[in-house]
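Engineer: Mind folding the following:
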Amino acid sequence: MSEKKVTVRQEGKEDKVIDAPEGAVFLQVLKMNGYSLVCCNGKGTCGRCRIRFCRNGAPLPGAADRIAFTAEQLRGGYRLACMHRVRQDCCIQVEFVESRQVEAVTAYKGGITKPAEGKPEEKAMPGGDEPYIIAVDLGTTTIAMQAVALSSVREWQRGGNLHVFGEYSCMNPQRQWGSDVLSRLQAAADGQAEKLAEAVRTALAEGIGQLGRKLGKAPQGIWAAGNTAMEHLLMRLDTASLGRYPFTPVSLEEMELLPEPEYKGPRIGLLPGISAFVGADIAAGLLACGFGERREESCRLFIDLGTNGEMAAAGKGRLICTATAAGPAFEGGAAANVPGTDMIALLAEMLETGIIDESGLLEDAYFEKGWQKGALRITQQDIRALQMAKAAVCAGVELLMEALEIGASDVEQVFLAGGFGYYLDVEKAARIGLFPAELADKVTAVGNTSLLGTCLYGGDPSLREKTKDLCRRSEVMNLAEQPGFEERYLARLNF
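Structural biologist: Just a heads-up that it's a prediction; the model follows:
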């Protein structure tokens, strides 16, 4: 195979000439030569691996390029590095869009706690003698930890506060293999499973170590909850069956992580999950919101929004769960790096001012380059991505209620969970149709229920059997197999 000369330019760096094999993907060539980029999954969907060809040497744009760039940018030589291969000597300018650092939300609020606002009480370690546990929310995007006084878990259940001795959070280092679960499952299938496991284990060790050093003693236990794929990757379980139908996990049971054979530290336990797509993080959230109690008389909904959208409905003695892929839609547009909550607020504003119509179409003046407000730019692509995600969530909620044979008037409360939900303006979310309009006045944004549920599970053994029972009795609905889902989904695309 012949080699081609690729001259690489990047602001702040000297030009570099690389000998690249003909046919190699530009993104891989750049990564191998020190031009790193986190989050691109190599499928042309995130729009972050931007390069600009110099001297009119750009290849013909593909479909992904036409979505990511304006016509003017395409004429200027902009292309996605993951979509094109080296065919000749060329010169490129690296224009990578680094993904926005996401703050891990550890707080919770509203409706799930007795104290005002449900804010954990920061408390100094009293002489280093009070036992504590560490709870871990192993998210696809972020990892969040809390060191919590063991005695306060029972206090919380009697109406007191959780006593939080310390917190730690970081971005999930597995993002270098892609921002979504499917990209990481594909990376594991391609022989990267051990590196994926090692990356997240190192991050966990760093956080646990920092908290332990701060508090001067080891925790009595460490408990973690993540979606099913994240837990499988952490445990080095075979993930092949998670990436193909019928999506069968190796295990959904509570598991114990032994980092190394010589490990002498506290037990590290992983919470049980419900299905391949409704994991332990959701089981923890349901526990935190009281779904472990069988209440015949009240109907409640639970919605957790992140890189996936998981939903549950409880009532009439049943608990039904489902999930839908959201991708980066609730995290904001790739080009603009607009936080998802800001994205929804801006879309509501754009609807009110007529910049977009009910179908989500931008006015002609903004169609090609997008609409700008300050440093934030929203493109037609960003709008469409959010429309598809919110339509799937709304349709999923409606189908859950239909399965329980209940209407909006029967629903007592809707818990909107996750870091996205913590900052969300519920009124604006209702305006764009994230959930059925009739439920708007029943929605409460509750924050990181996964972390809270993990604290409860780890701190009170009596709640563990209740959580396992919750997992066992949960019915799982596959939205794609539900009659009428596609029609309902299409009907909910409009704002």
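Engineer: CA atoms for contacts and neighbours, from now on please.
Structural biologist: OK.
Engineer: Which strand or helix spans residue 451?
Structural biologist: Taking DSSP states H and E as the definition, residue 451 sits inside helix 449-459.
Engineer: longest helix of this structure?
Structural biologist: The residue-count maximum for a helix in the chain (DSSP state H) belongs to helix 380-404.
Engineer: The nearest residue to residue 381 once chain neighbours are set aside is in what secondary structure piece?
Structural biologist: In space, and not counting its chain neighbours, residue 381 is closest to residue 67: 6.5 Å by Cα to Cα, 6 or more residues apart in numbering. Per DSSP H and E: residue 67 is located in helix 63-68.
Engineer: quick one: the residue nearest the centre of the chain from residue 132, how far?
Structural biologist: Centrality entry for the chain: nearest residue to the mean C-alpha point is residue 307, 3.1 Å, by Cα atoms, centre = their mean. Distance, residue 307 to residue 132, using Cα to Cα, to the nearest Å: 31 Å.
Engineer: Let me see the ranges of the strands in the stretch 51-200 of the chain.
Structural biologist: Ranges of strands within the stretch 51-200 of the chain are 78-80, 90-94, 121-122, 132-138, 142-149, 163-171, based on DSSP state E, counting those that start in this stretch.
Engineer: These into TSV, with extra columns for mean neighbour count?
Structural biologist: Shown next, in TSV, are the strands of the stretch 51-200 of the chain (neighbours: other Cα atoms under 10 Å):
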stretch	mean neighbour count
strand 78-80	28
strand 90-94	20
strand 121-122	14
strand 132-138	28
strand 142-149	25
strand 163-171	20
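Engineer: if we can go back for a sec, for the residue nearest to residue 381, grab the count of nearby residues.
Structural biologist: Residue 67: 16 surrounding residues under other Cα atoms under 10 Å.
Engineer: give me the element the residue lying closest to residue 280 once chain neighbours are set aside is part of.
Structural biologist: In space, and not counting its chain neighbours, residue 280 is closest to residue 273: 3.9 Å by Cα to Cα, 6+ apart. According to DSSP H and E, residue 273 maps onto no helix or strand at all.
Engineer: residues contacting residue 273?
Structural biologist: By Cα atoms under 8 Å, 6 or more residues apart in numbering, residue 273 lies in contact with 227, 228, 252, 253, 254, 279, 280, 281, 282, 283, 471.
Engineer: circling back to that earlier point, quick check: angle from the helix or strand following the helix holding residue 451 to helix 449-459?
Structural biologist: Downstream of helix 449-459, the first helix or strand assigned by DSSP H and E is helix 462-473. For helix 462-473 against helix 449-459, the angle by axes from the mean of the first three to the mean of the last three Cα atoms, to 10 degrees is 120 degrees.
Engineer: Any buried residues in helix 462-473, and which?
Structural biologist: Neighbour-count burial for helix 462-473, counted by 16 or more other Cα atoms under 10 Å, picks out 463, 464, 466, 467, 468, 470, 471.
Engineer: right, and the pair among those with maximum separation?
Structural biologist: For the buried residues of helix 462-473, with distances taken as Cα to Cα, the pair at the greatest spread is 463 and 471 (12.4 Å).
Engineer: to compare against the first, here's another:
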Amino acid sequence: MLHKIMILEKWRKAMDSYVNGTVKTDEKTISVRCERGKTLLAVLRENGILLSAPCGGNGTCGKCRVTVSGAVSAIEAQEAHLLHEEEIEAGIRLACMCRISGDFMVSIEKAAMRIETDYRAVPYDLSPMIAKKKEGDMSEFYRDGILVERVLGDAANLGLAVDIGTTTVAVYLCDMETGTVLATRAFRNPQAAYGADVISRIDKIMKDKKALAEQQRLISNAVREAGISACGERGLSFADVRAAVLCGNTVMEHIAAGIDPSSIANAPFTAPTLFGAYYSAAELSFLENEHSILYFAPCFASYVGGDIACGMIAQGLDACADNVLYIDIGTNGEIGLSTRNGLYFCSAAAGPAFEGAHIECGMSGISGAIDKISLKDGKIVFHSIGSGTPLGICGSGLIDAVAVMLETGLLDETGRIVERDEAGKYAAYIDEDETGASIFLIDKEHSVYLTGKDIREIQLAKAAICAGIYTLLDKAGLSLSDVSSVVLAGGFGSHIDKASACRIGLIPRELEDKITAVGNAAGAGAVAILLGGSPREAARTICDKSDYTELSGDAYFMEKYIEEMMFE
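Structural biologist: Predicted structure coming up:
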């Protein structure tokens, strides 16, 4: 009897350590049960509710804002420093720093994100990864001439092309018989809850080996859901998806394949694999059909991934073009140079500033983000996504903001924001923070501004990318005048004002008239590999004719990097 009482007492204490909570999002309201003492961010992750946390939940970025009521920990100094007084009064907390002490309610507003799915690509002949033949009342499916599946009736032959970006994911449902894209889906990468950049996500994996399986589960489930949704839109069955091509940076591909990428973050920064490989549906959980296959695009190096290979293939730059620069601006600014003598690549560690991370009022390209800033009739004007109340500023807006500051003299060549008495007729756009340092007021009414620290983040990012461009040209024995064109790839590249990019020194000014934005080139390449024989052959051979430069130990790069820190 005493033993039973002891067991019941342990059970009661265990139950007392759990509390109830309600989580409201734009789409749904759910009830959760969790242990006391856990952070809200941990509770949300455990229940499949994804909240962006650019710093990975380390309490440094201040972006994981939620509205909370109920029994939670008191706000402490670090959290209070990252929030405005009116936010604290409204019950807004940082999910990574707010701990559960009793029953609670949390509300999360999810704004729609601007994600690029359109693209431009060179043509190719249709020769799908899986070919279909009709034999009597059976549909037969072949890969490289080998029968892999027989189905009764006239079954569809579908494929998925997936671009797994660090921030966003694009999925293309394709008819492999006709070569057409039937539907697209685009969404935030759910792994963003583990950090805005690949290093943050690797850090989580290094600290907790369960994090690898969790991040892999998040992306595979999200792709499956997107594929099911796209098939449903066209009245098709997800079971008829027989092949998928996945591309992403090297870390994203490792996580998607369930391979630990930790070695990429530690010297000598070697990737366990560079892919260009097929997997069966049984090995990974992206597809439903047990006979289906997945192809992971080849990566050039630890920090130049399959997304760049796919983008280069989509633009026909794998065949050694006439001195064409290919630039994908992101956390790792990946740069390619296609010449008659071969392909050159590098990865410039730009940091997540252009994703809105490490910027005081920074945010992703979602509704409410200021995305365009310009001078009009002597006034600084801006546009926000959705044309609603400005909530912060995204990457394209940051580039415009710095360009306008340089144009108006509010920023000097060293990156110093001038004081109000130096600003002349633009003095109203300068204020001071609590330390007395100058800040640039973009929207005073809604407290959207840039600090000196923000400018430094942008300087570091733009200097890395521009120096990377010069380094590749030097390796190829070329100058700026030898460049015939510049391909700006990725969703972010589609929204950048090229004049602003050149004004701040992100791209050399001499190249401004040669810049063309091509949209989601990586997604275009994944579609091409799925549907075309020549793109698949290009994917097989592209790494053999490439020369990768590791910038961290390159003396020429370091020299140019220091030079390009300055503004002209």
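Engineer: After the longest helix of structure 1, heading C-terminal, what element do we hit next?
Structural biologist: strand 411-417.
Engineer: Structure 2: matching residues for that next one?
Structural biologist: Taken onto structure 2 by TM-score structural alignment, strand 411-417 of structure 1 occupies residues 483-489 there.
Engineer: Mind telling me what element residue 445 of structure 1 is part of?
Structural biologist: Here residue 445 of structure 1 is assigned to strand 443-447, by DSSP H and E.
Engineer: against structure 2, where does that strand fall?
Structural biologist: Taking TM-score structural alignment, strand 443-447 of structure 1 hits residues 515-519 over in structure 2.
Engineer: Then stretch 353-362 of structure 1?
Structural biologist: Using TM-score structural alignment, the residues of structure 2 aligned to stretch 353-362 of structure 1 are 408-417.
Engineer: Same question for stretch 200-207 of structure 1.
Structural biologist: Using TM-score structural alignment, stretch 200-207 of structure 1 pairs with 219-226 in structure 2.
Engineer: superposed on structure 1, where does that stretch end up, distance-wise?
Structural biologist: Compared with structure 1 after fitting, stretch 219-226 of structure 2 deviates on average by 0.7 Å (mean Cα distance after the TM-score superposition for structure 1).
Engineer: distance of the closest residue to residue 66 of structure 1 other than its chain neighbours from residue 376 of structure 1?
Structural biologist: In space, and not counting its chain neighbours, residue 66 of structure 1 is closest to residue 74: 7.5 Å by Cα to Cα, 6+ apart. In this view, residue 74 of structure 1 and residue 376 of structure 1 are 21 Å apart by Cα to Cα.
Engineer: can you check residue 227 of structure 1 too?
Structural biologist: Residue 227 of structure 1 is 31 Å from residue 376 of structure 1, by Cα to Cα.
Engineer: what's the distance between residue 521 of structure 2 and residue 305 of structure 2?
Structural biologist: For residue 521 of structure 2, the distance to residue 305 of structure 2 - Cα to Cα - is 13 Å.
Engineer: Which residue of these two possesses the greater neighbour count?
Structural biologist: Applying other Cα under 10 Å to residue 521 of structure 2 and residue 305 shows that residue 521 carries more neighbours, namely 32 against 24.
Engineer: my guess is that one meets residue 116, correct?
Structural biologist: No: between residue 521 of structure 2 and residue 116 there is no contact under Cα atoms under 8 Å: 9.9 Å.
Engineer: Now do the shared contacts for these two.
Structural biologist: residue 490.
Engineer: who are the neighbours in contact with the nearest residue to residue 483 of structure 2 once chain neighbours are set aside?
Structural biologist: Distances taken as Cα to Cα, 6+ apart place residue 323 nearest to residue 483 of structure 2, at 5.1 Å, with adjacent residues excluded. Residues in contact with residue 323 of structure 2 (Cα under 8 Å, 6+ apart) are 337, 338, 339, 340, 482, 483, 484, 485.
Engineer: Can you tell me which of the residues you listed is closest to residue 431 of structure 2?
Structural biologist: residue 485 (41.1 Å).
Engineer: Hmm, residue 325 and that closest one touching each other?
Structural biologist: Yes: with contact defined as Cα under 8 Å, residue 485 of structure 2 reaches residue 325; the gap is 6.4 Å.
Engineer: The two: who's more crowded?
Structural biologist: residue 325 (27 against 17).
Engineer: Quickly find the element holding the counterpart of the more buried one in structure 1.
Structural biologist: Matched across to structure 1, residue 325 of structure 2 falls on residue 301, judged by TM-score structural alignment. Assigned by DSSP H and E, residue 301 of structure 1 belongs to strand 299-305.
Engineer: Report the inter-axis angle for the helix or strand following that strand versus strand 411-417.
Structural biologist: Next along the chain after strand 299-305 of structure 1, taking DSSP H and E as the criterion, comes strand 308-315. Note on geometry: by the same axes, to 10 degrees, strand 308-315 of structure 1 and strand 411-417 are set 160 degrees apart in direction.
Engineer: could you say what helices and strands the helix or strand containing residue 404 of structure 2 packs with?
Structural biologist: Using DSSP H and E, the element containing residue 404 of structure 2 is helix 395-408. Helix 395-408 of structure 2 is packed against strand 369-376, helix 490-495, helix 498-503, with contacts defined by 3 or more Cα pairs under 8 Å, 6 or more residues apart in numbering; DSSP states H and E.
Engineer: matching residues in structure 1 for the last one?
Structural biologist: Helix 498-503 of structure 2 corresponds to residues 426-431 of structure 1 when matched by TM-score structural alignment.
Engineer: Could you pull up the average distance between the matching stretch and structure 2 after superposition?
Structural biologist: Once fitted to structure 2, stretch 426-431 of structure 1 is off its aligned match by 0.9 Å on average (mean Cα distance after the TM-score superposition for structure 1).
Engineer: hang on, isn't the residue nearest to residue 381 of structure 1 packed against residue 383?
Structural biologist: No: Residue 67 of structure 1 is not in contact with residue 383 according to Cα under 8 Å; the separation is 11.9 Å.
Engineer: on that earlier part again, near the residue nearest to residue 66 of structure 1, how many other residues are there?
Structural biologist: Counted with other Cα under 10 Å, residue 74 of structure 1 comes out at 18.
Engineer: same deal with residue 212 of structure 1?
Structural biologist: Neighbours around residue 212 of structure 1, by other Cα under 10 Å: 16.
Engineer: which one is it nearest to, not counting chain neighbours?
Structural biologist: Here the residue nearest residue 212 of structure 1, using Cα to Cα, 6+ apart, is residue 218, at 5.3 Å.
Engineer: Just the element for that neighbour, please.
Structural biologist: Using DSSP H and E, residue 218 of structure 1 falls outside every helix and strand.
Engineer: ok, it - how many residues close by?
Structural biologist: 19.
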